[in-house]
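Undergrad: quick one: sequence and predicted model below, then my questions.
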Amino acid sequence: MAGPAASGGDVVTGAGFAVRPARAGVADTVVAGAVGPVAGESPRRRAWAAAAAVVDPEVPVLTIADLGVLRSVEVSDDGAVRVAITPTYSGCPAVETIRDDVVDALRREGFAEVRVDLVLSPAWTTDGISEDGRRKLREYGIAPPTGRSRFGEARPRGPVPVEISVPCPRCGSLDTRELSRFGSTACKALYECRACSEPFDHFKVH
């Protein structure tokens, strides 16, 4: 559900991203959280579908749309495409690969002029991972993030919060423990399941 209008005429989409009204020369914009694209319906929807299908090089079971890395896709009146992406963390080594893959995907779709912008604010959080993306992670053997990010919010006063147990994506047991704060990538932690003795990655909440 779309949130309230932001200051200055901006609108807040269902994914929580502020998007300014269409600029002169911009025919159409698709933003994260908008209604899904329909192939062939319009240039913007074809562009969104092509960019959204790009897979994350570090977690190939997810697309950049599943992950919430894809922020928006604009198509100008002259057919030029401008894409906004946000890395999962500053300095992510996969950013250049994602940028190149988005450009290649859009050019294969027939868009000759493509620009990919790196947007660092608002920062990416695990809240951006879609429900379908979380399902794919579990099926792939990676525990999706538990709870919601508190990025940018003041830390509440009161009792120390209790950490939520991370369920094993293989057997579902809650009898798990963290082995290392960093797993196969910086945004994941390495866990072990005491029930089935299998190690697994867990997407950290951030």
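TA: Yes, it's here. Just so you know, these numbers come straight off a predicted model, no measurement behind them.
Undergrad: for the rest of this, base every contact and every neighbour count on C-alpha atoms.
TA: Will do.
Undergrad: what's the longest helix seen in the chain packed up against?
TA: The longest helix of the chain (DSSP state H) is helix 95-108. Using 3 or more Cα pairs under 8 Å, 6 or more residues apart in numbering; DSSP states H and E, the elements in contact with helix 95-108 are helix 43-52, strand 114-118.
Undergrad: can we see that at 10 Å?
TA: helix 43-52, strand 81-85, strand 114-118 (3 or more Cα pairs under 10 Å, 6 or more residues apart in numbering; DSSP states H and E).
Undergrad: presented hereafter is structure B, for comparison with structure A:
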Amino acid sequence: MTTLPVTPEQVWTALAAVPDPEIPVVSVTDMGMVRDVTVDGGRVSVTFTPTFSGCPALHVIRDSIGEAVRALGVQDVEVRSTLTPPWTTDWIQEDARERLRQYGIAPPAPAGDSPLITLDPEPTRCPRCGSLNVRMTGSFGPTLCKRLYVCDACKEPFEGFKSV
């Protein structure tokens, strides 16, 4: 089987359809995890940074990226993960932040330029009613990148992304 070489743009488009395995309303590109795409003849290399170094979905992300590129007809695919530079919530695309909110997850505040992770939670709005009258009920949610909250205005529990 002979196929024409793909372009980097085609690969990026395919990767934009790869959902985050833990949050299906956003893709791996929406989350800013895909760092580089290289096309060299019939070989494609994709480098991504997981949201956390101990991400339990690392193998799922790697496999999904490889499958998306192979679906373009590419046989020679290399998918690499890197922890340098570390992923930051500032890489999440703006429209993805709104989809997170609509899904019921409070998007993170900007992490800023500080190399330090703050232990004090940033002000968080309820993704359902928009109130700032919320309280954190757990520093760790179902994944390491989220906290658990309850809105005292609408009484709904929700998850909120940590800013890193």
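TA: Arrived safely, thanks for sending. No experiment lies behind these values; they were computed from the predicted model shown.
Undergrad: please work out the TM-score for the two chains.
TA: Once the chains are laid over each other, their TM-score by TM-score structural alignment, normalised by the length of the second structure reads 0.90; 159 aligned residues with a Cα RMSD of 2.0 Å.
Undergrad: follow-up on the earlier one: which one, of the helices and strands packed on helix 95-108 of the first structure, ends up nearest to Leu174 of the first structure?
TA: helix 43-52 (33.2 Å; Cα to Cα).
Undergrad: in the superposed pair, what's the mean gap between the longest helix of the first structure and the second structure?
TA: Overlaying the second structure shows helix 95-108 of the first structure at a mean distance of 0.7 Å from the equivalent residues (mean Cα distance after the TM-score superposition for the first structure).
Undergrad: if I pick whatever residue of the second structure lines up with Ala112 of the first structure, what's in contact with it?
TA: Correspondence of Ala112 of the first structure to the second structure, assessed by TM-score structural alignment: Gln75. By Cα atoms under 10 Å, 6 or more residues apart in numbering, the contact list for Gln75 of the second structure reads 3, 42-44, 66, 69.
Undergrad: tell me which of those residues persist in the first structure.
TA: Under the criterion both residues aligned by TM-score structural alignment, their matches' Cα atoms under 10 Å, the contacts of Gln75 of the second structure that remain in contact after alignment to the first structure are 42-44, 66, 69.
Undergrad: coming back round to it: what residues does the longest helix of the first structure touch?
TA: So helix 95-108 of the first structure is contacted by 46-57, 64, 69-70, 81-89, 109-118 (Cα under 10 Å, 6+ apart).
Undergrad: stretch 130-138 of the first structure now?
TA: So stretch 130-138 of the first structure is in contact with 15, 33, 59-68, 129, 139-140, 142-145, 167-170, 172, 201-203, going by Cα under 10 Å, 6+ apart.
Undergrad: generate a PyMOL selection restricted to the buried entries among the residues you listed.
TA: Applied in PyMOL, the following selects the buried portion of the contacts of stretch 130-138 of the first structure according to 16 or more other Cα atoms under 10 Å:
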select buried, resi 15+33+62+63+64+65+66+67+68+129+142+143+144+145+167+168+169+170+201+202+203
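Undergrad: from the contacts of stretch 130-138 of the first structure, which land in helices?
TA: Short answer: these in helices (DSSP H) are 64-67, 139-140.
Undergrad: contact partners for the nearest residue to Ser149 of the first structure once chain neighbours are set aside?
TA: Nearest non-adjacent residue to Ser149 of the first structure, counting by Cα to Cα, 6 or more residues apart in numbering: His206, 5.2 Å away. By Cα under 10 Å, 6+ apart, the contact set of His206 of the first structure is 88-89, 123-127, 145, 147-151, 187.
Undergrad: need the buried ones from these selected in ChimeraX.
TA: Burial among the contacts of His206 of the first structure is assessed by 16+ other Cα under 10 Å; the matching ChimeraX selection reads:
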select :88,124,125,126,127,145,187
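Undergrad: closest to Arg177 of the first structure out of the contacts of His206 of the first structure?
TA: Pro145 (14.6 Å).
Undergrad: report the two of the contacts of His206 of the first structure separated the most.
TA: Checking those with Cα to Cα, the most distant pair is Tyr89 and Gly147, at 18.7 Å.
Undergrad: the most centrally placed residue in the second structure and Ser64 of the second structure, how far apart?
TA: A centroid search over the second structure (Cα atoms, centre = their mean) returns Met31, at 3.0 Å, as the residue closest to the centre. Going from Met31 of the second structure to Ser64 of the second structure by Cα to Cα, to the nearest Å gives 15 Å.
Undergrad: wait, what's in contact with the residue nearest to Ile129 of the first structure when sequence neighbours are not counted?
TA: Counting by Cα to Cα, 6+ apart, Leu67 is the residue found nearest to Ile129 of the first structure once chain neighbours are left out, at 4.5 Å. Contact analysis of Leu67 of the first structure by Cα under 10 Å, 6+ apart lists 52, 55-56, 59, 87-88, 124-134.
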